[in-house]
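[1] Pasting a predicted model and its sequence here:
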Amino acid sequence: MRRVRYESTGGPLFLEEAPVPEPGPGELLVRCAAVGVTLPVVRKVTEAAEPIALGGEIAGEVVAAGEGVTRFRVGERVTGLCFGHGYADFAVLHEAIASPIPDGASAVDAVALVRGGLVAYGVLETARAAPGESVLVTAAASGVGHLAVQLARVRGAGRVVGAVSDPGKAEFVRSLGADDCIQYGDDSWGDPVDCVLDAVGGDLLTPALAALAPHGRLVAYSSGGGTVRAYDLLVGAKTVTGFQMALIARGRPDLYERWRRELWRLFAEGTVKPAVHAEFALEDAAKAHEVIERRANLGKVVLRP
């Protein structure tokens, strides 16, 4: 089979021939039809001290199952997060974090909707965003952010604001249902909001926290780091909470499954529509990474093995 690899930090991505992996106990072997490209993986390629396996969201057909697998059979279509080599013709997926793809949805729909949608849904749940409250979403045009904007509107937010790095993304963000779209460098982010969903981190945490109204809640789910001053929390009785999807998947499988079913229901209704910025062939993985590095994407970037 073909898979994408690199040999040194920041080094070029290239295709190589590799043996088809064997699924271990509790694992599925999936013939990949679509692979989602994520910012955390792109960052690891450029920043990690040692080369990593290029994993991520995959979707495709189960072609083999390891010992003890009970939920899926060969021939069924699944999606989930691959922690090994996912930029490949075949990849291994743990049964516990695999989800079925319903009829009427494509593999591309699945990688654009499920993982990013679960994060967006979970972040809104963590923020306790109540109907009528205002929500600000950073990285609002990203694979997760564009779904968070839609979900905030579906869940009854009184005002939804998108924050982006490039003014050229504003029209796209408004088309998702945002009432307004601001840029990170703006002097003012407008009227204070009840909730901020932050996917950027770093230096952006300070203005994001300042955008909160008194008693506001910021949920951080970025891999970009950053520091919050305790004084900035005390002044307005604000809170910051971290969110990680893997903890929900491992520790609350019931919740994970409920959110997943709700996402597919909203998709079937046409209420939430995942946007795909571009699809790339496996051999063009470097071009897909470049789109993410430039923050040029409007929605999801997908590889098609």
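    Cool, got the structure.
[2] drop to CA atoms for contacts and neighbour counts, all remaining ones
    OK.
[3] name the element A278 belongs to?
    If you go by DSSP states H and E, A278 is part of strand 276-281.
[4] buried ones in that strand?
    Neighbour counts using 16 or more other CA atoms under 10 Å place 276-277, 279-280 of strand 276-281 among the buried residues.
[5] what's in contact with stretch 276-296?
    Contact partners of stretch 276-296, identified using CA atoms under 8 Å, 6 or more residues apart in numbering, comprise 3-4, 12-15, 37-39, 42, 87-88, 112, 165, 297-305.
[6] same thing but 6 Å
    Contact with stretch 276-296 is made by 13, 297-305, as judged by CA atoms under 6 Å, 6 or more residues apart in numbering.
[7] Second structure for comparison follows:
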Amino acid sequence: MRRVRYEVNGGPEVLFTEEVPAPQPGPGELLVRTEAVGVTLPAVRKVREGTEPGPLGGEVAGTVTAVGEDVTGFAVGDRVTGLCFSHAYAELAVLHHSMASAIPDRATAVDAVALVRSGLVARGAYEAGRPRPGDAVLVTAAASAVGTLAVQYAKAGGASRVVAAVGSADKAEFVRSLGADEVVLYEDDSWGDPVDVVIDGVGGELLGPAVRALAAGGRLVAFSSGGGTIDAYELLVRSASVIGFQMAAVARNSPGTYAHWLAELWELHRHHTLRPRVFAEVPLAEAARAHEIVESRSNLGKVVLVP
């Protein structure tokens, strides 16, 4: 089978395709013939900035071709999606059954990788901000896979005003089509009237203006892998707070909540309340091009590899 790997850290150019034997599922594992693989900013950062090369894990969707011992709830032929911690950029991927979920008949594999992980992160980050009806919400990286769904969650959740923060003016029309009432650019001196909740998927230097965008008692939810430093004085003068959110912690510590959010996600998708946006479907052998798109932040929605 084919898979994409890298041996040294660097930009997209270090990715290469190789032929390797098909993996075998171990106890509790599923072997999935991948039909779609989601490309995420953390994966792109891992290739460029990681401490050492390793498997390119990520979200996959496809059909189960084999099951290991002690697997319950899944069988050969099932269509599933989930997070793969080994080699996800491959024609066959190993997925632990605890990380897998069924894809409804009405949805495609591309729908699944565009919706599930990004939607769960958007849902969880929004919930972590403790939104109240009538709150104003600002979403950074609003044109990203998670950001597009966070804007829609905020709009559907009763926000009085949804502000989309993006890196370039050419994304404004796109994020307005998702339901954003206002659009601000990262470079703007002011991000407009204060908001009650900021959902931040960027981190780094944007944390400063994100905190300054908060109203008194506001909450900033940080879920990105971008790191960054926050000035405590800026929080003090606003009586504001910062909340960290990680989806893996919910899956690990609150499986009931995770299952509820997942069911809700597919139901909102069925009713067209949540519409995942796919920017590009890129062949597996062109994974470097997919990474270039994500690294340049030029995508409007999800970038998907299609083996």
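    Looks like it came in fine. Treat the numbers as computed from the prediction; the structure is a model and nothing was measured.
[8] Now the TM-score, please.
    Counting by TM-score structural alignment, normalised by the length of structure 1, the TM-score of this superposition works out to 0.99. Behind it: 305 aligned residues with a CA RMSD of 0.7 Å.
[9] Which residue numbers in structure 2 does the following helix or strand past the strand holding A278 of structure 1 align to?
    Counting by DSSP H and E, the next helix or strand C-terminal to strand 276-281 of structure 1 is helix 285-293. The aligned range for helix 285-293 of structure 1 in structure 2 is 287-295, by TM-score structural alignment.
[10] for stretch 134-149 of structure 1, same thing?
    Against structure 2, the aligned range for stretch 134-149 of structure 1 is residues 136-151 (TM-score structural alignment).
[11] start to end distance for the matching stretch?
    In terms of CA to CA, to the nearest Å, the two terminal residues of stretch 136-151 of structure 2 are separated by 11 Å.
[12] which secondary structure element contains P104 of structure 2?
    Here P104 of structure 2, judged by DSSP H and E, is contained in no helix and no strand.
[13] Tell me the spacing between it and V80 of structure 2.
    As judged by CA to CA, P104 of structure 2 and V80 of structure 2 stand 9 Å apart.
[14] Looking at these two, which one has more neighbours?
    Taking other CA atoms under 10 Å, P104 of structure 2 and V80 do not tie; V80 has more neighbours (25 against 13).
[15] Just say helix, strand or coil for the residue mapped onto that one from structure 1.
    Alignment note: V80 of structure 2 maps to V78 in structure 1; criterion TM-score structural alignment. Going by DSSP: H, G, I helix; E, B strand; the rest coil, the secondary structure assigned to V78 of structure 1 is strand.
[16] Isn't V78 of structure 1 up against S99?
    Yes - V78 of structure 1 is in contact with S99 according to CA atoms under 6 Å; the separation is 5.4 Å.
[17] Highest neighbour count among the contacts of stretch 276-296 of structure 1?
    Counting neighbours by other CA under 10 Å, the top entry in the contacts of stretch 276-296 of structure 1 is K300, with 27 neighbours.
[18] Now do it against V35 of structure 1, distance only.
    Distance from K300 of structure 1 to V35 of structure 1, by CA to CA: 10 Å.
[19] circling back to that earlier point, format the buried residues of strand 276-281 of structure 1 as TSV; extra columns: distance to R128 of structure 1.
    Formatted as TSV, the buried residues of strand 276-281 of structure 1 follow (distance: CA to CA, whole Å):
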residue	distance to R128 of structure 1
V276	28
H277	30
E279	34
F280	37
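[20] State the number of residues packed around A199 of structure 1.
    22.
[21] likewise the one 4 residues further on?
    D203 of structure 1 is flanked by 13 other residues according to other CA under 10 Å.
[22] What residue in structure 2 is paired with it?
    With TM-score structural alignment as the matching criterion, the partner of D203 of structure 1 in structure 2 is E205.
[23] in terms of contact, does V195 of structure 2 touch L214 like I think?
    Yes - V195 of structure 2 lies in contact with L214 (CA under 6 Å); the separation is 5.0 Å.
[24] what about the strand holding A278 of structure 1, how far off from structure 2?
    Its aligned residues in structure 2 lie a mean 0.3 Å from strand 276-281 of structure 1 after superposition (mean CA distance after the TM-score superposition for structure 1).
[25] That strand vs helix 285-293, what angle?
    Computed by axes from the mean of the first three to the mean of the last three CA atoms, to 10 degrees, the angle separating strand 276-281 of structure 1 from helix 285-293 equals 160 degrees.
[26] In structure 2, spot the helix with the most residues.
    Ranked by number of residues, the top helix in structure 2 under DSSP state H is helix 109-128.
[27] To what extent does that one diverge from structure 1 after superposition?
    On superposition with structure 1, the mean distance recorded for helix 109-128 of structure 2 (mean CA distance after the TM-score superposition for structure 1) is 0.2 Å.
[28] Give me the mean distance between the next helix or strand after that helix and structure 1.
    With elements assigned by DSSP H and E, the helix or strand that comes after helix 109-128 of structure 2 is strand 136-139. Its aligned residues in structure 1 lie a mean 0.4 Å from strand 136-139 of structure 2 after superposition (mean CA distance after the TM-score superposition for structure 1).
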